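With the input below, show me the fold.
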Amino acid sequence: MSAADPTGAQLLVVIDPAARRVDGESTRIARDVLCAGAVAKICLPNGPEEVARAVARRGRRRTVVIGDDRALLRVVGLLHRRRELAVAPLAWVPVGALPAVSVARVLGVPLSAVAAARAVLDGAERRLGLLADDSDGVVLGGLWVPAGATHRNTPGPPAAGARRGRAPAAAEAGPAGSGGNGGGGAGHQSWWSPAARTARTALTMLSGPGGRHPLPSCTRLRVEADGVLLADLDRPVGRVAVSAVEGLAEVVVQQRSGDEPVRARARAVTVSGPDFRYRADNRIRGPVRTRTWTAHPEAWRLTLPRA
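Now for the predicted structure:
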């Protein structure tokens, strides 16, 4: 624990075990920066149960997660289920290789351990939206249905809760030498890259621009936005993408490549049909026969760089 800092910041630093294994050096650097700038209680949990106990005993401390997307989602999901998310300030130092820290890119969290740790100390708190499903799960970075193959060039969904309410990101093929997607070949940007954060880009990627990202095999899905039918089982659907934008759930339905997408904003989006899987926050979930996602504006508090 460091000496008391002049700002009086008190932190609970939860260091995910995977971060210690994958990149011990970045983890140590982040811990040292945080301890030098604030009163920091360090937690080294060995599993989800220990994370839950530490977070439950956080008191007035701000919880800082050091780890990948799953580590952050574990804490956010825990606080959501405890109905404490809105009153629990959070910060995050991403540790891991892309795509394991892809959510950081859409939220605007620096990928450098030093920069992210400094943002924890010097940044500003912002309230962000998210999607919550009917099984008490949360989605921070957007989702698509069906999940499709786990191929390195498969585009991702629009991203929920992008900074400043901007529309979500989608995968985009870039020029040679552009940012990678954590395993993709050269010339392919991550779908959460800054160049792919507009609604126009999201729609372009849904339709597979230039044939570079063709839609997966069509499936039959029923899609409703606040009870309004956008697609039914009588017509195959290529992809459904859902994200949180400006306090609502934005849904984009692509019937087939080349068709004009159908898009709408609603408080809740329901997808149903034969057993399907979906990709949320770069993780495949399901199979389910029906799932409803509800938009929660300003649902959680995250410290981000002031710039």
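
make it CA atoms for all contacts and neighbour counts henceforth
Fine.

separation between Arg279 and Arg53?
29 Å (C-alpha to C-alpha, to the nearest Å).

neighbour-wise, which of these two wins?
Arg279 (22 against 11; other C-alpha atoms under 10 Å).

which residue sits closest to Arg74 in space, ignoring its chain neighbours?
Pro48 (7.8 Å; C-alpha to C-alpha, 6 or more residues apart in numbering).

my bad, should have said Gly148
Per C-alpha to C-alpha, 6+ apart, closest to Gly148 is Pro216, 6.1 Å.

how many neighbours does that neighbour have?
Pro216, neighbours per other C-alpha under 10 Å, totals 17.

Pretty sure Val33 sits in a strand.
No. Assignment of Val33 by DSSP: H, G, I helix; E, B strand; the rest coil gives helix, placing it outside any strand.

dump the residue contacts of it.
114, 117-118 (C-alpha atoms under 8 Å, 6 or more residues apart in numbering).

Look up how far Ile42 lies from it.
12 Å.

same deal with Thr219?
For Thr219 relative to Ile42 (C-alpha to C-alpha), the value is 48 Å.

Val262 too?
For Val262 relative to Ile42 (C-alpha to C-alpha), the value is 48 Å.

higher neighbour count, the two?
Ile42 (17 against 14).

How much space separates that one from Thr201?
Taking C-alpha to C-alpha, one finds Ile42 at 41 Å from Thr201.

related to what we said a few turns ago, can you tell me the SS state at the residue nearest to Gly148?
Classified using three-state DSSP, Pro216 is coil.

these two touch, right, it and Gly238?
Yes. Assessed by C-alpha atoms under 8 Å, Pro216 is found in contact with Gly238 at 6.2 Å.

thinking again about what came up before, tell me which of the contacts of Val33 fall in strands.
For those, not one is inside strands, with DSSP state E as the criterion.

Just the ones of the residues you listed in helices?
114, 117-118 (DSSP state H).

what helices or strands is the lengthiest strand in the chain leaning on?
Counting residues, the longest strand found in the chain (DSSP E) is strand 283-304. With contacts taken as 3 or more C-alpha pairs under 8 Å, 6 or more residues apart in numbering; DSSP states H and E, strand 283-304 sits against strand 90-94, helix 113-122, strand 124-133, strand 248-254, strand 268-280.

residues in contact with Ser147?
Ser isn't right for residue 147; it's Ala. Ala147 neighbours (C-alpha under 8 Å, 6+ apart): 276-279, 284-285.

how about this one, so we can line them up?
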Amino acid sequence: MAEVATSARPDQLLLVIDPVARRADGESVRIAKDVLSAGAAHTKVCLPDGPEEFARALRRRGSRRPVLVGDDRALLRAVTLLHRHRELAGCTLSLVPVGPVLGLARSLGVPTGAVAAARAVLEGAERRLDLLVDDSDGVVLGTVGIPPAPRRDPEPDPEPDPGPDGPVGGTRPWLRTCQSLVRTLAHPRPVRTGPAPGAGPARLRVEVDGVTLVDLDQPVEAVSLTPGAAGAAQVEVRPLSVGAEASPLTASGRAVTVSGAHFRYRADAVESGPVGTRTWTVRAGAWGLTLPAR
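Sure thing, here's the model as predicted:
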């Protein structure tokens, strides 16, 4: 992880409020909007209804500093868009975490309270962070897990957003409860009784900077990769234990290749695959995020 102590200025902000955040916690969205509007010289608010409007808002940001109000998936979507348009190096992102999937935001050090997060946007500092980029031009901000762990975060309810004229995400609590009950009775969610698809031992070859860490003849229970420090990925392989628990194998390097039988993996909040091989490469200090000043 590379850091740059560049102070973020409360200047002109582009506040992009993700629809999932508006549905999940309208009160936190309102608080963040009020704090940011009061502290910045000028704030433009954008309420995209879907990925295309989200992308259009970022492309038309001009000199405004983008502030995302949303969860991990909104942050990942923004970084992916900027990376693919080769604009990531020149754009510092800020995040007010609101929504059901916030594990990545917490691990990056973003305050999870609306007031604290909004103040960090206004008073914090840009920190340059490493990025994992795979051979299909996908990006990873946090962790790659093989096989993908079962999702623990609740999915947002797919109810329509009332728009800017009503309360932000403003369904009254009693009506929200009734709507949720009706949806549950009409469309009950299946109960999983077995292991997650793709779980269990796998035979994979893991290479770090061209050196084999584990080969196909040794079954593994799990593999994980995370952006580490100084432009290196941290890799951990857990071999299948027989009898006594096997110690994990660890390594660090700039490029990590996993190959073998077709496998699925989770990168941040997104599950991908199956693939037969995938290479992740570290880009040191590739993106900037506003975090509380140290």
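
so which of the contacts of Ala147 of the first structure hold up in the second structure?
Compared against the second structure with both residues aligned by TM-score structural alignment, their matches' C-alpha atoms under 8 Å, the contacts of Ala147 of the first structure retain 277-279, 284.

Quick check: the aligned residue in the second structure for Ala40 of the first structure vs Ser107 of the second structure, distance?
Using TM-score structural alignment, the partner of Ala40 of the first structure in the second structure is Thr43. Distance, Thr43 of the second structure to Ser107 of the second structure, by C-alpha to C-alpha: 28 Å.

More neighbours: those two, which one.
Higher neighbour count among Thr43 of the second structure and Ser107: Thr43, with 21 against 10, using other C-alpha under 10 Å.

Enumerate every residue touching the more buried one.
12-15, 36-37.

hang on, it in a helix?
No. Assignment of Thr43 of the second structure by three-state DSSP gives strand, placing it outside any helix.

Please name the residues that touch the nearest residue to it once chain neighbours are set aside.
Residue nearest to Thr43 of the second structure in three dimensions, not counting chain neighbours: Leu13, with 4.8 Å by C-alpha to C-alpha, 6+ apart. Residues in contact with Leu13 of the second structure (C-alpha under 8 Å, 6+ apart) are 40, 42-44, 64-67.

how about 10 Å then?
36-37, 40-45, 61, 63-67, 94, 121-122 (C-alpha atoms under 10 Å, 6 or more residues apart in numbering).

Which of those remain contacts when I look at the first structure?
Retained in the first structure (both residues aligned by TM-score structural alignment, their matches' C-alpha atoms under 10 Å) from these: 36-37, 40, 42-45, 61, 63-67, 94, 121-122.

ok so, going back, now, among the ones in helices among the contacts of Val33 of the first structure, which is nearest to Glu250 of the first structure?
Ala117 (32.0 Å; C-alpha to C-alpha).

Just give the number of residues close to the closest one.
Ala117 of the first structure - counted by other C-alpha under 10 Å - has 29 other residues nearby.

same check, this time on the one 3 residues further on
Neighbour count for Val120 of the first structure, taken as other C-alpha under 10 Å: 27.

Which of the helices or strands spans the aligned residue in the second structure for Ala241 of the first structure?
Here Ala241 of the first structure is matched to Ser224 in the second structure, going by TM-score structural alignment. In the assignment (DSSP states H and E), Ser224 of the second structure maps to strand 220-227.

Superpose on the first structure and give me the mean offset of that strand.
Its matched residues in the first structure lie on average 0.9 Å from strand 220-227 of the second structure after superposition (mean C-alpha distance after the TM-score superposition for the first structure).

between that strand and strand 255-267, how many degrees?
100 degrees (axes from the mean of the first three to the mean of the last three C-alpha atoms, to 10 degrees).

Count the neighbours of the alignment partner in the second structure of Glu49 of the first structure for me.
Matched by TM-score structural alignment, Glu49 of the first structure corresponds to Glu52 in the second structure. By the measure other C-alpha under 10 Å, the count of residues near Glu52 of the second structure is 9.

The alignment partner in the first structure of Gly210 of the second structure - how many residues pack around it?
Correspondence of Gly210 of the second structure to the first structure, assessed by TM-score structural alignment: Gly227. Residues lying near Gly227 of the first structure (other C-alpha under 10 Å) number 11.

which ones are touching the nearest residue to Arg20 of the first structure once chain neighbours are set aside?
The spatially closest residue to Arg20 of the first structure, leaving aside those adjacent along the chain, is Thr27, at 6.2 Å (C-alpha to C-alpha, 6+ apart). By C-alpha under 10 Å, 6+ apart, the contact list for Thr27 of the first structure reads 15-16, 19-21, 66-67, 93-96, 113-114.

List the residues that contact the spatially most central residue of the second structure.
The C-alpha lying nearest the average C-alpha coordinate of the second structure belongs to Asp72 (C-alpha atoms, centre = their mean; 3.6 Å). By C-alpha under 10 Å, 6+ apart, the contact set of Asp72 of the second structure is 95, 97-106, 141, 268-269.

which one of the contacts of Thr43 of the second structure has the most neighbours?
Leu15 (26 neighbours).

For it, pull up the helix or strand it's in.
strand 12-17.

residue range for that strand in the first structure?
Using TM-score structural alignment, strand 12-17 of the second structure pairs with 10-15 in the first structure.

And that stretch against the second structure, how far off on average?
With mean C-alpha distance after the TM-score superposition for the first structure, stretch 10-15 of the first structure averages 0.7 Å from its match.

pretty sure Arg176 of the second structure belongs to a helix, no?
Yes. Read with three-state DSSP, Arg176 of the second structure is one of the residues of a helix.

Tell me the spacing between it and Ala24 of the second structure.
Arg176 of the second structure is 11 Å from Ala24 of the second structure, by C-alpha to C-alpha.

So for the two, which sits in the more crowded spot?
Ranked by neighbour count (other C-alpha under 10 Å), Arg176 of the second structure and Ala24 place Ala24 first, with 21 against 14.

doesn't Pro97 make contact with that one?
No. At 11.3 Å, Ala24 of the second structure does not count as touching Pro97 under the criterion of C-alpha atoms under 10 Å.

Mind listing the shared neighbours of those two?
Gly70.

and Arg152 of the second structure, how many neighbours does it have?
8.

I meant Ala19 of the first structure, not that one.
Ala19 of the first structure: 20 neighbours (other C-alpha under 10 Å).

can you check Glu125 of the first structure too?
For Glu125 of the first structure, using other C-alpha under 10 Å, the count is 17.

With adjacent residues omitted, what lies nearest to it?
Thr303 (4.1 Å).

all strands of the stretch 101-250 of the first structure, in order?
124-133, 138-139, 143-145, 172-173, 188-189, 222-225, 228-231, 239-245, 248-254 (DSSP state E, counting those that start in this stretch).
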